[in-house]
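Engineer: pasting a predicted model and its sequence here:
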Amino acid sequence: MSNIGLIIEEKAADIGNFLVGRLLPFREKRAVGPFVFIDHMGPASLKEYQNLEVPPHPHIGLSTLTYLFEGSIQHKDSLGSDIEIKPGAVNWMTAGKGVVHSERTPEYLRSTEKNLHGFQIWVGLPKNLEQSEPTFHHTEAEDVPVWNEGDLQYKLIAGELFGRRSPVPVHSKLFFLEIKSQTAQKISIGRNLFGEVAMYVLEGNVTIEGNTFGGKQLLVAKNANLCEFEISENSTIYLFGGEPFEEERYIFWNFVNSDKEIIEKAKINWHEQNHEAFPLVVGDEEEFVPLPKSILNGKLSK
């Protein structure tokens, strides 16, 4: 019997100037471990007159993780953070009770041709931290643990695995792992995993129990401990996983929480531009993403 419990096809979602491939949430699988949202962003080629423009927008009850393969994003938030995200670095912002941020093409790239490619991820927070004070942490690429085992290269982008720990300050038991292979070989790492796990093939392909899979799919395992596959030469894959929460997490627009009433309050605060609940983004105060009317009028069901 196959250990693949679900295959999620990447589906297009519009985030402004270009489409992204949405992997989570999915109607049959709302989360994998604490991962509640995964977008594969790009690869996109932008002309000199095209730029990433995501104006200030709010979050609650989650941590955002941005990881780029190519390109650059200028992150600004209501905490005063103002930093350029470059390939290999990890941007980790914990919203807690409420934070606002914007994501744009850096000023020095706005009149040039450029590429953009990476992951945009939301990780749910433990219930006791959903109303915590917001925080921000940026990990440079050279500080992310990387090691080799034969022809395999491992990179632990976030979390803890193989007795190693990423410096990204996560709030629950999880892992976000990159594996690169120069040669075709069999990989059996299930004994090192825990909780739930999903795999995304960025380059090349993998063969699991006689079936071959390539890109634009998220493969969700039935049992993380049985994670075993054959990887083709010159392949890059990512594993997302960890311990799921006991309580269900509700997602409504940019808000994540285990309490529907907190989400309802956040909707109203953002619609009314309550700057005590959602402060302005420092250095990007002129614009904001309005709460969609369909979101405002759509009360969460009990």
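Structural biologist: Alright, I've got the coordinates. The model shown is predicted, which means the values in this text are computed figures rather than measured ones.

Engineer: rest of the way, CA atoms for contacts and neighbours
Structural biologist: OK.

Engineer: spatially central residue in this protein, please.
Structural biologist: Nearest residue to the geometric centre of the chain (C-alpha atoms, centre = their mean): residue 121, 1.0 Å.

Engineer: residue 41 versus that one, what's the distance?
Structural biologist: 10 Å (C-alpha to C-alpha, to the nearest Å).

Engineer: show me what contacts the residue nearest to the centre of the chain?
Structural biologist: 35, 36, 37, 38, 39, 64, 65, 66 (C-alpha atoms under 8 Å, 6 or more residues apart in numbering).

Engineer: helices and strands around the helix or strand hosting the third one, which ones?
Structural biologist: Using DSSP states H and E, residue 37 maps to strand 35-46. For strand 35-46, the helices and strands in contact under the criterion 3 or more C-alpha pairs under 8 Å, 6 or more residues apart in numbering; DSSP states H and E are strand 19-24, strand 114-124.

Engineer: relative to the whole chain's centre, how far out is the last one?
Structural biologist: So the one you mean is strand 114-124. 6 Å (C-alpha atoms, centre = their mean, to the nearest Å).

Engineer: same check, this time on stretch 197-208
Structural biologist: On C-alpha atoms, centre = their mean, the centre of stretch 197-208 falls 17 Å from that of its chain.

Engineer: in it, which residues are buried?
Structural biologist: Of the residues in stretch 197-208, 197, 198, 199, 200, 201, 202, 203, 204, 205, 206, 208 count as buried by neighbour count, 16 or more other C-alpha atoms under 10 Å.

Engineer: ok, and here's another one to check against it:
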Amino acid sequence: MSNIKLIIEERAANIGKFMVGRLLPFRQKRMVGPFIYIDHMGPVKLNERENFDVLPHPHIGLSTLTFLFEGSIMHRDALGNEVEIKPGAVNWMTAGKGIVHSERTPEYLRDSPLFMHGLQIWVALPKHLEQMEPAFSHIEEAEIPSWSEGDLQFKLVAGEAFGKKSPVPVFSKLFMLEIKSTSKQVVNIGNDLFGEAGMYILEGAIESEGNVYQPKQLLVAKDSTLCEFTIQENTTIYIFGGEPFPEERFIDWNFVSSDKELIKKAKEKWKTQSFAKIKRDETEFIPYPTFNRK
């Protein structure tokens, strides 16, 4: 990008079973558009004695977006949804006023070695929807808009861009694009994006104004409408962002809101285990931490 404002390096964070690379929030940039939290999960190999088990935990005020490159996760939530997330699909859960979910290795894979690799993302809700009823959508890979332009392959994971619209039911103006290239070439996004924009380099490299940027870097643009860069061969990037909200968002553990009082109430509700529980996953849960880990 010819207008890079900030470079954010992945920072190690422990989520229990393994380390992840945290991109957002960052002290100098808490959000990019409505995107408020991004973890790069893996790549990691779990042996036959290990499993990916994120126990039941609550959310408010956001939508979660899980996007896998490798592996498999069984999503369960208090609405009764039970869906296996596979690479390329988009798992989109909207917490609204509150929901509990768990993420585990599917039963049929629990005695087998397993690779895990993907992105875990939170998208904040507009203020007037922070207390909406919780909802859930699962979009299979075949339903995600994909197209090619020469040696560039595009996928519109969520939102709107380039005159296309993803079927993921988002609640604000945003975009999340995957771009893959098999050859070195100049990419000019032009005026197709809006609001704020960030670029995450998953593999390969990009060049801008004589500088080379590598994997595990998030580049935040000054102006999303002036995005031009050289992409190297065998490179995969994700461009995401959208219209920022006028109000500040606060994060406390898994809770996001423009109102600290709503977060306080959610904390007490979780401590007393008053959230609706997940059917067949009622006994285990992640306790509220004694300090803020995010």
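Structural biologist: Here it is on my side, so go on. Remember, it's a predicted structure, so these values are computed and weren't measured experimentally.

Engineer: TM-score for the pair, please.
Structural biologist: Overlay of the two chains. TM-score (TM-score structural alignment, normalised by the length of the second structure): 0.98; 293 aligned residues with a C-alpha RMSD of 1.2 Å.

Engineer: returning to what we had before: redo the helices and strands packed on strand 35-46 of the first structure as CSV? Include distance to residue 131 of the first structure.
Structural biologist: Below are those laid out as CSV (distance: least, C-alpha to C-alpha, whole Å):
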stretch, distance to residue 131 of the first structure
strand 19-24, 23
strand 114-124, 12
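
Engineer: tell me which stretches of the stretch 51-200 of the first structure form helices.
Structural biologist: Applying DSSP state H, counting those that start in this stretch to the stretch 51-200 of the first structure gives no helices.

Engineer: same question for the stretch 201-302 of the first structure.
Structural biologist: 260-271, 293-297.

Engineer: residues making contact with the last one?
Structural biologist: What it means is helix 293-297 of the first structure. Under the criterion C-alpha under 8 Å, 6+ apart, residues 252, 253, 267, 268, 271 lie in contact with helix 293-297 of the first structure.

Engineer: also stretch 67-77 of the first structure?
Structural biologist: Applying C-alpha under 8 Å, 6+ apart, the set of residues contacting stretch 67-77 of the first structure is 52, 56, 81-91, 99-106, 114-120, 280-284.

Engineer: kindly report the same for stretch 206-220 of the first structure.
Structural biologist: Outside of stretch 206-220 of the first structure, the residues within contact range by C-alpha under 8 Å, 6+ apart are 2, 4-10, 21, 23, 32, 197-205, 228-232.

Engineer: how far out from the middle of the chain is it?
Structural biologist: Its chain's C-alpha centre and that of stretch 206-220 of the first structure lie 20 Å apart, by C-alpha atoms, centre = their mean.

Engineer: ok, now stretch 259-275 of the first structure?
Structural biologist: That offset, for stretch 259-275 of the first structure, works out to 23 Å (C-alpha atoms, centre = their mean).

Engineer: re earlier: ok, so of the contacts of helix 293-297 of the first structure, who is nearest residue 125 of the first structure?
Structural biologist: Nearest to residue 125 of the first structure out of the contacts of helix 293-297 of the first structure is residue 252 (C-alpha to C-alpha; 15.2 Å).

Engineer: excluding chain neighbours, what is closest to whatever residue of the second structure lines up with residue 218 of the first structure?
Structural biologist: Counting by TM-score structural alignment, residue 218 of the first structure lines up with residue 218 in the second structure. Nearest non-adjacent residue to residue 218 of the second structure, counting by C-alpha to C-alpha, 6 or more residues apart in numbering: residue 200, 4.4 Å away.

Engineer: so residue 5 of the first structure makes contact with residue 222?
Structural biologist: Yes. Proximity of residue 5 of the first structure to residue 222 meets the contact threshold set by C-alpha atoms under 8 Å, at 4.7 Å.

Engineer: the strands in the stretch 201-302 of the first structure, which residues?
Structural biologist: Here the stretch 201-302 of the first structure has its strands, by DSSP state E, counting those that start in this stretch, at 206-208, 211-213, 217-221, 228-231, 235-242, 250-252, 255-257.

Engineer: contacting residues for the residue lying closest to residue 239 of the second structure once chain neighbours are set aside?
Structural biologist: Among residues not flanking residue 239 of the second structure along the chain, residue 199 sits closest, at 4.4 Å (C-alpha to C-alpha, 6+ apart). Residue 199 of the second structure is in contact with 218, 219, 220, 237, 238, 239, 240, counting by C-alpha under 8 Å, 6+ apart.

Engineer: now residue 88 of the second structure
Structural biologist: Residue 88 of the second structure touches 67, 68, 69, 140, 141, counting by C-alpha under 8 Å, 6+ apart.

Engineer: make CSV from these and add neighbour count and distance to residue 248 of the second structure to it.
Structural biologist: Output for the contacts of residue 88 of the second structure, formatted as CSV (neighbours: other C-alpha atoms under 10 Å; distance: C-alpha to C-alpha, whole Å):
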residue, neighbour count, distance to residue 248 of the second structure
67, 21, 26
68, 22, 29
69, 17, 32
140, 15, 33
141, 15, 33
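
Engineer: before we move on, the earlier item: among the contacts of residue 121 of the first structure, which one has the most neighbours?
Structural biologist: residue 35 (28 neighbours; other C-alpha atoms under 10 Å).

Engineer: that residue and residue 182 of the first structure: what is the separation?
Structural biologist: The gap separating residue 35 of the first structure from residue 182 of the first structure is 28 Å, by C-alpha to C-alpha.
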